[in-house]
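[1] Please find the sequence and the predicted model below.
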Amino acid sequence: MIKTLRDTIAVLYRRFRNSLTTDDEVTISRRYVAASNYAAGTVNNLIGANFLTGFLLLLNADDSFMGLVTMAGFVGNLLQILSPLLLERFQSRKRMLIFSRAIIHFFNIVVISLIPVLPCANPVKLMLILVIILLVNLINAVTAPGFTVWHIKSIPDNVRAKYFSTFNVMNGVIIYTVVLAASKIADDFKASGNEMRGLLVLRALALILSIVDIYFLFKIKEFPNQSSGTKVNLANILLNPFKEKKYLITVTIACLWSYSANIPGPYFNMYMLKDMDVSYSFLNIINMFNIPALIFLAPLWRKRVNSTSWFKVLYQSMGLYLLHYIGLSFVTKGSLFLYPVSVIYAFMIAPGINLVFGNIPFINIPEKDQTIYIGFYSSMNNLAALLGVLTGKEFIRATEGKTMALAGITMYNKQYVLLLTATAMLISVILIYYLQKISQENVKASAAEQNKPLSQVLDCEGN
């Protein structure tokens, strides 16, 4: 299997290198965008998710602190709405953005990795980590819209569905293969009583990949940024998005997902690692099933988008996806089989959601001053996600020590918070259904005003 994987990677690499000498600069740049994102995504998975949860649990983090860590990321990113005040001052932003990414990698990987060896108590170490996570997300907030606008210029409208579908498949294959190998490393160290050392080894690997990320960022072409000519100020940043009613519908739809999907927070992962005492390998072996799901089902979801619309695929896939939360809520030591069943089911549906969210920030977006609108979109989504995390955190706090019996199973709050999540997502699905109806009516009116065929406007505006 390893030899086959190695041969496959070698073939893909040769094709990648050959294509760089024959394709136009936009296509070449698009491949570098993908390569950078593959590296950055792998870095985030080596230092985040289950590995970050395990890292913090070794420093005796409790439920409340884990909630704060999740919230810190969203609080920091709320400032994305103000990023145009900095970014719009520069016609060329590439070097500044790359420098910011390097700073983020340094603090996220190197500085946090050094904290466990500091001669201070665990509560102090945890507080330092929380401060760094907040700092990293503040830096990200200022620069993230710039990355988005920079990279999307290498991904024209006519190739986005295919690009995001292919990217999601390859990204899943790369990340889950690396994470599975990393899980084996972490479990081996854990078995010998050196779990923290194992997690630090993974962080060293992440540091190497962060250098790869920076290398590919330098290769991506920077195209000119379009501006309306209006001076960017605080009033424009805060008020202009509210003048774009079609884009407000896009933002609202995205926020409904962000709120409901973030209610579970990190609590179910804590339940699996701490209460159920499962290994990293168990969790990530199950995650490997995401690879065939992506390979075989992502193209089907892409066809669904092409035959219907982005928003329709979103509410349909969300309606199916919420069922997996119900399945996970019934996972106990006696019903552990429900975990792989529910997660694999979710993997079958998730490509539809991920495909839509690859493009949704650009649905109905005005052509000029896009940094303003991307910053607004990101800030509102982070606010919605923060409210979701806060809802979950307060729910966990209010129900601490309380159990609930359902279908003969005694559930703890880290389980039945998923039932709350499923309910919130169902309400979101209903609201998105009606919002996309309104969006469709707006598109019909726009087509009539522009004297364009409805299909042409639908293609441009994603409905």
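    Happy to help now that I have it.

[2] going forward, measure contacts and count neighbours with C-alpha atoms only.
    Fine.

[3] Assess the claim that Asn269 and Leu52 are in contact.
    No. If you go by Cα atoms under 8 Å, Asn269 and Leu52 don't touch, sitting 10.6 Å apart.

[4] of the two, who's got more company?
    Asn269 (19 against 15; other Cα atoms under 10 Å).

[5] how close does that one get to Asn284?
    Counting by Cα to Cα, to the nearest Å, the gap from Asn269 to Asn284 is 12 Å.

[6] do Glu449 as well
    Note on Glu449: its distance to Asn284, by Cα to Cα, is 52 Å.

[7] and the two? which has more neighbours close in?
    Asn284 (21 against 9).

[8] need the contact list for the more buried one.
    Contact analysis of Asn284 by Cα atoms under 8 Å, 6 or more residues apart in numbering lists Tyr176, Val179, Leu180, Ser183.

[9] Give me the buried positions along the helix or strand encompassing it.
    Element membership for Asn284 (DSSP states H and E) is helix 280-287. Neighbour counts over helix 280-287 (16 or more other Cα atoms under 10 Å) mark Tyr280, Ser281, Leu283, Asn284, Ile285, Ile286, Asn287 as buried.

[10] ok, second structure coming up, stack it against the first:
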Amino acid sequence: MMNFRPSEDLSEKDVSRGLKLVIAEGMATESMVVFTGGAFLVAMAVHMGASNFQLGVLAALPTFSSIFQLVSIWLVQRFKNRRAIAVLSNFFARFPLIVIGLLPILFTAGTSIKVLIFLLFFHYYPGSIAGASWNSWMKDMVPAKQLGAYFSHRSRLTQSLNVILSLFVALSLDYLKARHPEYMMSAYSGMFLIGGGFGLLSVFLLSRTPEPATAMVNDSIFKLLKKPLKDKNFRSLLTFNSLWAFSLNLATPFFSVYMMKTIGLPLSYIIALGIVCQISSILSIKMWGRYSDRYSNKTIINICAPVYVICILSWAFVGMASSMVTTLVMLGLINIVTGFSTAGANLAISNISIKLAPKEEAIVYLTVKNISIAVFSTIAPMTGGLLADFFASHQLTGGFSWSGGGHTSILNFMDLQGWNFFFIIGGLFAMLSLRVLGRVKEFGEVDKDKAVVYIRKDIKRTFSREVKRAGLIGSPAFSSGLVRKMRQLFHTYP
């Protein structure tokens, strides 16, 4: 029988082994997510005839279930064994995926959208309990000075895998839809079975990962929950996180729906655009991890978040493009900048919470943060789904007209309707949340403008050094140097 008992003192070798296992576990979990979530889950729900509200519920489920992370605090306090809690909770979270995959095989009626939502709730619920334990576990195991570099490396690898799997699955589904549309539900069911298998593999890898002993305070849960709220600095972070989560989840869950229903893009195009975003993120996240360790997480948020807000607002003007080619070019540019900005913003937002949480009460602080985010992230897409039909019948236009010589020319600079209203509102709320971020204090914080100057000089210096080392830009040596640098992006974490 496997021993889940935490270790009082992990050796350097144990920590190194644990860090590698967490990366492998992340790869398996990412494979599960690709097959059972994201754009593929939206496509499956649309295929099953889901309403806008039901699409909003599906988008809200992962965050809504985070409310139940309170159970994780009680379990960790009671048993002081985060690995056992995370492993067992994740084990039970994977079975609903397999049940969803088996339903069309066992019953001719197949799976209805209501049954899908019901089963996915019991997938996300125990998964949220595992997530709270995992966050506290990782804070104690990952060295604080390597936090940004380590998780940026892990994200880069999981995103690379996401790109490969997503492209393969998207092309397969588009081929099947064109040649054998009657087998689409069977294909989605098979994806859930494969995803469930990868999920169980991630549980096995997690069970092999060592855990340092925790020293959690034994107060009542209600007393513990008050501590993060009394911490003025962490309370400011909670306010920022809540507003940011609301603004993003009001708009971003419907990007795929917008491209699918309004623009009419095939699934492979949507996945290809997502891959462009992922590649942009992969190529930049190592840089953001290094800079977040050097200049602070808050500095990186102040640099990246405003850029992402511009990306959200830009979605409102995609529908105004004069041709499909122009639309695709605009979507491509938005996704490139989105990947670059979210790589830094998401990494820094996650890491600043871990950094500001006291070691002895990390699980409490992080759980309160996750619950506050869950509440606002749940309200946002459900609100968006309910209001979708209202905005579908309303339109806001603006422009100039020029008359002369018997001709009238009209130049429209604004044509908002349907989902576009959500993108504008979401962007405005995101801008509001950034004002709250100014009240958050982080040790080692560097002024944003100074950091931008440093980062720009660092990039120029690195580029110049490579050019001088290789000689002329067009030389074979320079080309081989670029190839070497690209390979280094995927080096194994030491």
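    Ah, there it is. None of these values were measured; they are calculated from a predicted model.

[11] counterpart of Met184 of the second structure in the first structure?
    The alignment partner of Met184 of the second structure in the first structure, by TM-score structural alignment, is Glu195.

[12] hang on, that match packs against Ser183?
    No. In this structure Glu195 of the first structure lies outside contact range of Ser183 using Cα under 8 Å: 11.0 Å.

[13] These two: which has the busier surroundings?
    Ser183 (24 against 19).

[14] The more buried one maps to what in the second structure?
    So Ser183 of the first structure corresponds to Ala170, using TM-score structural alignment.

[15] Assign the alignment partner in the second structure of Leu239 of the first structure to helix, strand or coil.
    By TM-score structural alignment, Leu239 of the first structure lines up with Lys226 in the second structure. The three-state assignment at Lys226 of the second structure reads helix, by DSSP: H, G, I helix; E, B strand; the rest coil.

[16] Asn351 of the second structure versus Lys226 of the second structure, what's the distance?
    In terms of Cα to Cα, Lys226 of the second structure sits 22 Å off from Asn351 of the second structure.

[17] the more surrounded of the two?
    Set Lys226 of the second structure next to Asn351 and count neighbours by other Cα under 10 Å: Asn351 wins out with 22 against 13.

[18] tell me which element the more buried one is part of?
    helix 324-356.

[19] So for that helix, what gets flagged as buried?
    327-328, 330-332, 334-349, 351-356.

[20] thinking again about what came up before, using JSON lines, lay out the buried residues of helix 280-287 of the first structure together with distance to Lys243 of the first structure.
    Listed next are the buried residues of helix 280-287 of the first structure as JSON lines, based on distance: Cα to Cα, whole Å:
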{"residue": "Tyr280", "distance to Lys243 of the first structure": "48"}
{"residue": "Ser281", "distance to Lys243 of the first structure": "50"}
{"residue": "Leu283", "distance to Lys243 of the first structure": "46"}
{"residue": "Asn284", "distance to Lys243 of the first structure": "45"}
{"residue": "Ile285", "distance to Lys243 of the first structure": "48"}
{"residue": "Ile286", "distance to Lys243 of the first structure": "46"}
{"residue": "Asn287", "distance to Lys243 of the first structure": "42"}
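
[21] From those residues, pick the one nearest Lys3 of the first structure.
    Of all those, Lys3 of the first structure sits closest to Ile285, with 18.9 Å by Cα to Cα.

[22] residue in the second structure matching the closest one?
    Aligned partner of Ile285 of the first structure by TM-score structural alignment: Ala272.

[23] Surely that match is in contact with Leu167?
    Yes. Counting by Cα under 8 Å, Ala272 of the second structure does reach Leu167; the two are 6.7 Å apart.

[24] Tell me which residues touch the closest residue in space to Phe95 of the second structure that isn't next to it in sequence, please.
    Using Cα to Cα, 6 or more residues apart in numbering and skipping the chain neighbours, the partner closest in space to Phe95 of the second structure is Gly196 (6.9 Å). Gly196 of the second structure is in contact with Met32, Arg94, Phe95, Leu97, Ile98, counting by Cα under 8 Å, 6+ apart.

[25] do Pro264 of the first structure as well
    By Cα under 8 Å, 6+ apart, the neighbours of Pro264 of the first structure are Val389, Gly392, Val417, Leu418, Thr421.
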